[in-house]
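[1] my questions are about this predicted structure, shown below with the sequence.
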Amino acid sequence: MKRYKDEEKIKAEKSNASSLIEFILLGFSDVPNLQWILFGIFLIMYLTILMCNSTIVLITRTDPALQTPMYFFLSNFSFVEICYVTVTIPRMLVDLCTQKGNISILACATQMCFILMLGGTECLLLTAMAYDRYVAICNPLHYSLVMNHRICTQLVAACWISVIPVVIGQTYQIFSLPFCGSNRINHFICDIPPVLKLACGDTFVNEIAVYVVAMVFVMVPFMLIIFSYCKIICSILKLSSAKGRTKAFSTCSSHLIVVVLFYGTAGITYLQPKPNQSEITGKLLSLFYTILIPTLNPIIYTLRNKDIMAALRKLLSKILV
């Protein structure tokens, strides 16, 4: 009799899983009075991110003074930022506007795939940028030889290509799980932690896979960046000129701030054990790395960089004349 009931339960779960064709992103439905305020704030931030990063891409590609490997990587990083926020924020704005949040399983899987792919590419690009600074400061005589245009292009291509198969495989693995019972995702994007919570099968293998991928694309690049900056700081401290030390530190500080902000939130999100991460914490962290950090990044890079500010003033003078 017990065996019969278990079989019936399994059949019912499979039936529910097969009938599930969409999720509902709850988003910010717990604060209905703030929906339109949040819509206005996120829209302004999205337009700011698009405008600032597009400007960085434009001036780093057109200004002759910025045709260096450092700005080549920065323009690619800004382009990835534009793609990243375009995958997440417009969907949030539509959900805030309609106050619905229905999303098909295919659309959810597609969004997750692009979020992971672009996030992983950003991690690797930040590592490439750290390597560029390491060569520039620790091995300046061979900088033009080591960081030529062909090598820089290959590094950027590697950042994209290496992520794609891993992300597609992980997304397929997650959405191959049976989803039964509730279809409500207490989040505003299809991210791994909230989606895994809805799976009714054994998710142990998937969680291990998430940790492994996070180690490869978050922790390993982060450790390489830390190693690079240890070498950089040692080289800077050996400089006899105080002006030279200040210039070298100012060149690296913007990148280091972005690294700490980005890797800090990504590490907490994907390396923290699933039961220990509350839904509110997950939402706040996601808000941080999907909206706030992309808003701050161009500000950090432009306000602390004299070359970019000079190129920006030159561009504005051409436009206004």
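    Right, received. Where do you want to start?

[2] contacts and neighbour counts: CA atoms only from here.
    Noted.

[3] report the contact partners of Val195.
    Val195 sits next to Ile185 when contact means C-alpha atoms under 8 Å, 6 or more residues apart in numbering.

[4] swap that for Pro294, sorry
    For Pro294, counting by C-alpha under 8 Å, 6+ apart, the contacting residues are Ile49, Glu81, Val85.

[5] and the next helix or strand past the host helix or strand of it?
    Here Pro294, judged by DSSP states H and E, is contained in helix 293-303. Sequence order places helix 306-320 as the next helix or strand after helix 293-303, per DSSP H and E.

[6] what sits against Ile185?
    Phe23, Ile24, Leu25, Leu26, Pro194, Val195, Leu198.

[7] so which of those residues belong to helices?
    Pro194, Val195 (DSSP state H).

[8] which of the contacts of Ile185 lies closest to Ala209?
    The closest of these to Ala209 turns out to be Val195 (C-alpha to C-alpha; 14.6 Å).

[9] pasting the second one now:
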Amino acid sequence: MEKLLVEEVRNKTAAQEFILEGFPALQRLGTIFFLIHLVAYLTSILSNMLIIVITLADPRLHIPMYFFLSSFSVVECCFITTVIPKLLTIFLLGRQTISFVACFAQAFLFLFLGATVFFLMAVLSPDRYLAICRPLHYPTIMSRKVCFLLVAFCSVLGFLFMVIPVLALSHSSFCGPNVIPHFFCDFGPLSSLSCSDTRSIDSLFFMLALCVLFTSLMITIVAYSNIAATIMRLPSAKERQRAFSTCSSHLMVLSLMYGSCVFIYVKPKQTSRLDSNREAALVNTVVTPLLNPVIYTLRNKQVHRALWVVLSRLKVWK
């Protein structure tokens, strides 16, 4: 009987919605920050969409590297759209509530798409290795079918890695405070609000997050170690510079992504430093998506030529 009463009380006090705290210190300047983040969001979306359009429009870009980059752009657009629109609503209208289902859906999509991005970035490393170190075998190995399978494999891995801990956390009890000290529903802040013992779920998530980051990092290190050795053996300084320039963008993006994700997720106690996680998460959700198109492809001469071709065609049609 006592257990039934406890269960009844728990059901009555179970959280049906959460409140996203956002950035309380900045809320009085909400309109200004709304405009800043809106511009950043639209710029990120348009830049990534431009990369996708250019890649599809120019046959010279129908090569594995740009296929992976356009796939990366698609995932990146979805990734930031899971978070930024709600942040804009918080800044402009002050609407901080989010339903239980919507909160966990946002957490899953954010983590699933984030893991997929890391796996895609890992795939780009052996792609660059084959292009630079095995140029004669590159077209045969990286066929269109292989490229599609690799992208599908990255998505499936991202789904499988993140669905289990998020689903497990969603079935735990939330009967106490419902204020999330973040601007979106992330795993750590949600876990800290649970009334259940989530240590096993936290440990599982920590191990899976570590596996995602460590696996992609190891693939990148091995690939670029071989690339560096090959580049150093090139006889011409101009050839070495050209080979390095094809890899520098990838390394710059990886540095931004790994730095912020390691700070947020690769620590056993997810309840620690939740406030500082908000600033680090902005790097992943606002800064990096804004810089990625510029760093990765829009400064590439081949992309510049393709862009001019597309613009020329538009002028002809007019």
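    Yes, it's here. For clarity, every value in this text was computed on a predicted model and none was experimentally measured.

[10] re earlier: out of the contacts of Pro294 of structure 1, which is nearest to Tyr134 of structure 1?
    The nearest member of the contacts of Pro294 of structure 1 to Tyr134 of structure 1, counting by C-alpha to C-alpha, is Glu81 at 23.4 Å.

[11] show me what the closest one lines up with in structure 2.
    Matched by TM-score structural alignment, Glu81 of structure 1 corresponds to Glu76 in structure 2.

[12] and for Leu239 of structure 1?
    Match for Leu239 of structure 1 (TM-score structural alignment): Leu234.

[13] what is the neighbour count of the residue nearest to that match when sequence neighbours are not counted?
    In space, and not counting its chain neighbours, Leu234 of structure 2 is closest to Arg240: 6.1 Å by C-alpha to C-alpha, 6 or more residues apart in numbering. For Arg240 of structure 2, the neighbour count with other C-alpha atoms under 10 Å is 16.

[14] which ones are touching Arg240 of structure 2?
    Contacts of Arg240 of structure 2 by C-alpha under 8 Å, 6+ apart are Ile231, Met232, Leu234.

[15] can you tell me which of these has the most neighbours?
    Ile231 (20 neighbours).

[16] where do the strands sit along the stretch 101-250 of structure 1?
    Secondary structure of the stretch 101-250 of structure 1 (DSSP state E, counting those that start in this stretch): strands at 102-104, 184-185.

[17] check the mean deviation of the longest one from structure 2.
    Once fitted to structure 2, strand 102-104 of structure 1 is off its aligned match by 0.5 Å on average (mean C-alpha distance after the TM-score superposition for structure 1).

[18] would you check the span in structure 2 matched by that strand?
    Aligning strand 102-104 of structure 1 against structure 2 (TM-score structural alignment) gives residues 97-99.

[19] what do you get for the last one?
    The aligned range for strand 184-185 of structure 1 in structure 2 is 179-180, by TM-score structural alignment.

[20] residue closest to the middle of structure 2?
    Residue closest to the mean C-alpha point of structure 2, counted by C-alpha atoms, centre = their mean, is Gly114 at 3.4 Å.

[21] that one - nearest residue in space that isn't next to it in sequence?
    Distances taken as C-alpha to C-alpha, 6+ apart place Phe79 nearest to Gly114 of structure 2, at 6.7 Å, with adjacent residues excluded.

[22] number of residues surrounding the one you found?
    Neighbour tally, Phe79 of structure 2, other C-alpha under 10 Å: 23.

[23] need the contact list for it.
    Counting by C-alpha under 8 Å, 6+ apart, Phe79 of structure 2 has contacts Leu109, Phe110, Leu113, Gly114, Thr285.

[24] what's the mean deviation for the helix or strand it falls within versus structure 1?
    Assigned by DSSP H and E, Phe79 of structure 2 belongs to helix 64-81. Averaged over the aligned pairs, helix 64-81 of structure 2 sits 0.5 Å from structure 1 after superposition, using mean C-alpha distance after the TM-score superposition for structure 1.

[25] and the next element down the chain from that helix?
    Downstream of helix 64-81 of structure 2, the next assigned helix or strand under DSSP H and E is helix 84-93.

[26] need the contact partners of that next one.
    22, 27, 30-31, 33-34, 37-38, 41, 95-96, 183-184, 285-286.
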